[in-house]
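Enquirer: no sequence on this one, just coordinates:
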């Protein structure tokens, strides 16, 4: 069976994720920006909501745009991870999602290892910054070496449908070392085909229909059903 990770930009979307049968929440803010670090208070509220029982991974991203960060921006990312880690037991994140590149479009191993270390053993996913690296396979090996547990990727395609062949090869190459989370335009109309091409595993979608930031429960349920 495959599983759905739902990108949630609002608390209401997190409730939708749980109700629809998603297996994990990626919590962030600002759909228009592609996902930014959410407020601490949002995570605390969701963690204190009895109806939400699935894991919540938190996005760490200080701004929109590229994934090459200045020293102050990286310091902000460190502070954000530390602040989430300082939350009381049961109120903190179950994992983190982030990615940092060098100006040469390589995985910034030093900075990524630093954040993975600050996460204190909680699983970290390297997000779609991997699709921006100059040498994809070199980047994947760097992600493994940094201690990430998973990588979120479209397989370098404009969307996951366009990256099926790379995704299939990626799963073979990193089997036993890194989970592959398939993301990029994943919708009810293409997820079965993606699953047939890529195989069982994690699939990532915001399940947004229209111009709002809210996940559509019908879309989310259809994705979950297609992945069963």
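Expert: Here it is on my side, so go on. Note that this is a predicted model, so its numbers are computed, not measured. Residues are numbered from 1 along each chain as shown.
Enquirer: alpha carbons only for contacts and neighbour counts from here, please
Expert: Will do.
Enquirer: what about the longest helix in this structure?
Expert: If you go by DSSP state H, the chain has its longest helix at helix 71-85.
Enquirer: So what touches the helix or strand just after that helix?
Expert: As assigned by DSSP states H and E, the chain's next helix or strand after helix 71-85 is strand 95-98. Strand 95-98 has contacts (C-alpha atoms under 8 Å, 6 or more residues apart in numbering) with 26, 56-61, 119, 122-127.
Enquirer: Structure two is appended below for comparative analysis:
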């Protein structure tokens, strides 16, 4: 089966670096520091003017939990329509019930809005009550990819659950397991050895770049107190290239 390296980006500069480093696909979002929110169609169009690389857009209306109101679902459906027109190949979605199960009613609405585009269930699975059942519910909805850390803070910590999900994938021919959270070249080398069948990875490859601002007024935060506004996070081409090399060198 084909190996996949997906890179999460929230700017044109990061998209350029990911593409140059050898990414197979982009997950496009905004506000990556907040865990990623829905991107703008204009940013997608900027990328589309430079590359035809597959792009899946993260659909998340706000930071926080994945328990969404009908107003938020309606907003997501409208945004999906705009992003489809701007050139999105797929979408990254996820809604949970208050009890921690996949919200199949809300998910049906989003899936229908996405049409025939590719579909990833995002890391809502990692805070779901039963990741394995959530995987099965997602498969029944036609989701083709599951982005997960194995219900842990990082994929290295989530190897036990990741292993169970990979077994389920192979047993059922279900959605691909896209391993994320803390992925780099070293992690790819480790997990392709310890988790049979691990072949799809998701990373951001971010480094901090110094702001070009010379005048800096301290103590006037634009967002959360303590957020460093004098460093910009951006995807590093060399980190993506190293991950690409590690994945291509792993056993099939």
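Expert: Great, that's in hand. Everything quoted here is computed from the prediction, not taken from an experiment.
Enquirer: Excluding covalently adjacent residues, which one is nearest to residue 44 of the second structure?
Expert: residue 86 (6.5 Å; C-alpha to C-alpha, 6 or more residues apart in numbering).
Enquirer: my bad, residue 158 of the first structure
Expert: Excluding its sequence neighbours, the residue lying closest to residue 158 of the first structure (C-alpha to C-alpha, 6+ apart) is residue 184, at 7.5 Å.
Enquirer: element containing the alignment partner in the second structure of residue 174 of the first structure, please.
Expert: Matched by TM-score structural alignment, residue 174 of the first structure corresponds to residue 169 in the second structure. Residue 169 of the second structure is part of helix 159-172 when elements are defined by DSSP H and E.
Enquirer: Check which helices and strands that helix is in contact with.
Expert: If contacts are counted by 3 or more C-alpha pairs under 8 Å, 6 or more residues apart in numbering; DSSP states H and E, helix 159-172 of the second structure sits against helix 131-140, strand 176-179.
Enquirer: Please name whichever of these is nearest to residue 206 of the second structure.
Expert: strand 176-179 (16.8 Å; C-alpha to C-alpha).
Enquirer: If you count neighbours, what's buried in the closest one?
Expert: Within strand 176-179 of the second structure, the residues that count as buried by 16 or more other C-alpha atoms under 10 Å are 176-179.
Enquirer: out of those, who's nearest residue 192 of the second structure?
Expert: For these, the nearest to residue 192 of the second structure is residue 179 (10.7 Å; C-alpha to C-alpha).
Enquirer: got the contact list for the closest one?
Expert: Each residue near residue 179 of the second structure by C-alpha under 8 Å, 6+ apart is listed here: 147-150, 155, 162, 198, 200-202.
Enquirer: Of those, which belong to helices?
Expert: Among the contacts of residue 179 of the second structure, DSSP H puts residue 162 in helices.
Enquirer: Just the buried ones from the contacts of residue 179 of the second structure?
Expert: Applying 16+ other C-alpha under 10 Å to the contacts of residue 179 of the second structure flags 147-150, 155, 162, 198, 200-202 as buried.
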